[in-house]
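A.B. asks: Sharing a model prediction with you, sequence too.
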Amino acid sequence: MIGSWPLILALWGAGLGAAMQYAKISVIYDLLGSAYPDGGAGLGWMVSMVGGIGIVLGVVAAMLVARIRYRRALLGALWLGAAVSLGQALLPPLPAMLALRLIEGISHLAIVVAAPTLIAQIATDRQRGLALTLWGTFFGVAFAVMAWGGRPLAINVGIPALFGLHAVYMAGFALYLSPRLRSLPDEGVVPEFSLRTVLATHIAIYRSPYINAPAIGWLFYTFCYVATLTVLPPYLDPSIRSLVMGTMPLVSIAVSMTIGVAMLRRIPAVQVVIMGFGLAALSMLWLWVTPAGALACMGLAVAVGLIQGASFAAVPQLNATPQAQAQANGAMAQMGNLGNTLGTPVMAMALAGWGYVSLPVLAGMAFLLAMILHVALAGLRRKS
């Protein structure tokens, strides 16, 4: 079972299901008004509820997943996600739907902590860079699938069909993975769980230059990239707008799976991440010199493609034990949700106040700061 690509791909597929928990609402957001005509601001909470859970409970999820055991936590989260989607397919009243989204956030967190930790254990040393780079594409792929297939399904068949299909997807992966995860190696000592250990673990994670490094970079990546994809389209030439916005995520995934994987075989993952942030900062300078230029947008996509996969590959390179890897993945979930939550409103406010130039300046400074912090954390690791 060790080093099994079918199992690695199945765990990635489970990650796609977790990313679809975000994407299935985002791609039909403009359609939700027909189901909830009096929804108002509550519809916005339907999108952000999952992310809010991640900010508050990212590290707690890592502790619980380690205590429950990764296999049980992953399977339980998949079944919970399937049940929630089935409930959503009934289009319950808005308060009930928001409660289901809250529960769905718990399912999402458990999957994004347990699945990459299991992948890191299953993959051989030679496979690990490619396997975790593949994992790093799960959000981009899921949003593309939902945009190309999920939204048309909701429009032509109805919103309940989309939620129902997602329930079937999650249950299918739970059934497939259940017998195949039984032969994994022992996961070590069961960690204690209490309020004291929750606080102590947060302190330990964010004091450790080994555990927190991937998450610190991930905060700035999510802050910039998702916000840029959201606020950039109005500045693009309408004749190429759809082409550029549809191509950027695909370019990032392609670079991550080709150039990124090749680099990871020769260069430590953190160095690849630092190079990616440096190139991203240069691409923002390019976008400042040539406002909303298509080639500059592709340059940004290339740069973030290096950041995506290498950030996840850095987790097992910096942390040897499954428990430390789960903590690092939990911190990445926490910081990633924080970046996703803050990025778009901060960028939108900056654009409203200072116009287009604030986009490359703000994002460029954030990319530079991420690179500087990664270099500083690497210095702390050398000293320790």
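C.D. replies: The structure has been received and is ready for your questions.
A.B. asks: alpha carbons only for contacts and neighbour counts from here, please
C.D. replies: OK.
A.B. asks: Can you tell me how far the one residue sitting closest to the centre of the chain is from G278?
C.D. replies: Nearest residue to the geometric centre of the chain (CA atoms, centre = their mean): F139, 5.5 Å. Between F139 and G278 the distance is 23 Å, computed by CA to CA, to the nearest Å.
A.B. asks: picking up where we left off before, leaving out the residues flanking it, which one is nearest to the residue nearest to the centre of the chain?
C.D. replies: A19 (5.3 Å; CA to CA, 6 or more residues apart in numbering).
A.B. asks: Count the neighbours of that neighbour for me.
C.D. replies: By other CA atoms under 10 Å, the residues close to A19 number 21.
A.B. asks: And it, how close does it get to H202?
C.D. replies: Taken as CA to CA, the span from A19 to H202 is 25 Å.
A.B. asks: so what's S4 up against?
C.D. replies: 122-123 (CA atoms under 8 Å, 6 or more residues apart in numbering).
A.B. asks: okay, now the one to match up with it:
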Amino acid sequence: MDDETHWGQVWLLFGVGLAAAAQFAKLSLTFAALAALYDRSAPMLALSLTAVSGAGIVLGALAGFGVARYGPRKVLIGALILGGILSLLQSLVLPFPLFIVSRIVEGMAHLSIVVAAPVLMIRVSARKDYPMVMALWAGYFGVGFAMVGAALPLLLDRIGLQGIWALHGVLMLALAGAVASRLSSGPRGREVWPGFLTYHRRLYSHPNRVAPGLGFFAHTLVFMAFLTFLPPFIAGPLPVVLVAGLLPLIALVGIFLSGILAARIPPVCLMMLSYVMTVGMLALLALAPAAFAPWLAFLAFIIIGIAPGAAFAAIPALNHDATGQAEANGAVAQLGNLGTGLGSPLFALALGAGGFPGLLVLAALISIAGIVALGWISHRIVRQ
């Protein structure tokens, strides 16, 4: 925490986030090339994608404890070095079982990065800039995917999939060196590990720690599933591929807008407002003629994008010390990965049972549940 924001360090840490997003994008956006490299069935290859999310579901909260105990700078440097080495090893075309193991370990590195980096961003920022800095961080995943997607055609043609993995490994190691040289060490925590179940029970009974994660959980349940299933129903006169590509980019507008709004509206209230407006937009989508559907969907995704930015802004707003911020980030990582993992199966069931209306009804119910959960947690925070 400082009286002024060190924007050079903030942008360095945002670059770290882009490299973390590439840990997903380097496989999910090159699935055909991956299938050519490893002659395995699609479900087997999909394990290499879900391994990273699985680590987040199981170990998200533990990453928060590790960052609080050992310090975000040390954890971040170690995770970047580990991620870089793993990418370089993957570029050697490991036997497939070892490749899957490397992805599981890479998931642990990814988790440590996305918990430690925002804690450091808060440390090098002035309090007045917290909402904007956290909104910037909230956009790392979408921006990272967009940048990798733009560069992939040229990179695949020039250096191939193995070259992309090697380049990513070198980038991670270079970022580790930059973080080590540009960011100073902070005080270490004195937390004693209480045990897996005790720690989770303590974390999720603390309203200030869990409130950002609850809001983020409701968002991730809807967001990734909507990107998968919604475009064919709302494209109207526009090409489905174009709409599918624009939706995540348009959501970034809402994420960055949240940085402005969260400076004026308490972040938890802003999350609730986002979900209230989302329910209204879903009702309009259900009633709109096909010609208006894509434009309403674009507006809906701006509103949907406000929630994750507000969730990250809520972390320093509700937790004023590094330990609380690290643990809240751990809860956000754990619940976010859980929401991403559960969302697509739930919406697939809704699509099968009720078609397009089923998707909208489920999204509205999740948004309403998010409003109720955040209202309840706000009451607990006030009482506390």
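C.D. replies: On my side now, so go ahead. Computed from a prediction, not measured in an experiment: that's the story for all the values here.
A.B. asks: Now check the second structure for the residue matching the residue nearest to the centre of the first structure.
C.D. replies: Under the alignment (TM-score structural alignment), F139 of the first structure maps onto F141 of the second structure.
A.B. asks: Name the helix or strand for that match, please.
C.D. replies: Taking DSSP states H and E as the criterion, F141 of the second structure maps to helix 140-182.
A.B. asks: Buried residues, the next helix-or-strand element following that helix. List them.
C.D. replies: Downstream of helix 140-182 of the second structure, the next assigned helix or strand under DSSP H and E is helix 196-204. Going by neighbour count (16 or more other CA atoms under 10 Å), the buried part of helix 196-204 of the second structure is 203-204.
A.B. asks: Helix 196-204 of the second structure corresponds to what range in the first structure?
C.D. replies: Matched against the first structure by TM-score structural alignment, helix 196-204 of the second structure falls on residues 198-206.
A.B. asks: What's the average distance for the matching stretch when superposed on the second structure?
C.D. replies: Here the mean offset of stretch 198-206 of the first structure against the second structure after fitting is 1.6 Å, by mean CA distance after the TM-score superposition for the first structure.
A.B. asks: follow-up on the earlier one: distance-wise, check the match of F139 of the first structure relative to G352 of the second structure.
C.D. replies: 29 Å.
A.B. asks: what do you get for A63 of the second structure?
C.D. replies: For A63 of the second structure relative to G352 of the second structure (CA to CA), the value is 37 Å.
A.B. asks: More neighbours: these two, which one.
C.D. replies: Using other CA under 10 Å, the more surrounded residue of A63 of the second structure and G352 is A63, with 28 against 11.
A.B. asks: residue in the first structure matching that one?
C.D. replies: Checking with TM-score structural alignment, A63 of the second structure has A61 as its match.
A.B. asks: Thought L109 was touching that match, still the case?
C.D. replies: Yes. Look at A61 of the first structure against L109 with CA atoms under 8 Å: they come within range, at 6.4 Å.
A.B. asks: Need the residues touching each of these two.
C.D. replies: Joint contacts of A61 of the first structure and L109 (CA under 8 Å, 6+ apart) are G330.
A.B. asks: Just the element for the counterpart of A313 of the second structure in the first structure, please.
C.D. replies: A313 of the second structure maps onto A313 of the first structure when the alignment is built from TM-score structural alignment. Assigned by DSSP H and E, A313 of the first structure belongs to helix 294-318.
A.B. asks: Okay, buried residues for whatever helix or strand comes next after that helix please.
C.D. replies: Using DSSP H and E, the helix or strand that follows helix 294-318 of the first structure in sequence is helix 322-354. Within helix 322-354 of the first structure, the residues that count as buried by 16+ other CA under 10 Å are 322-341, 343-344, 347-348, 350-351.
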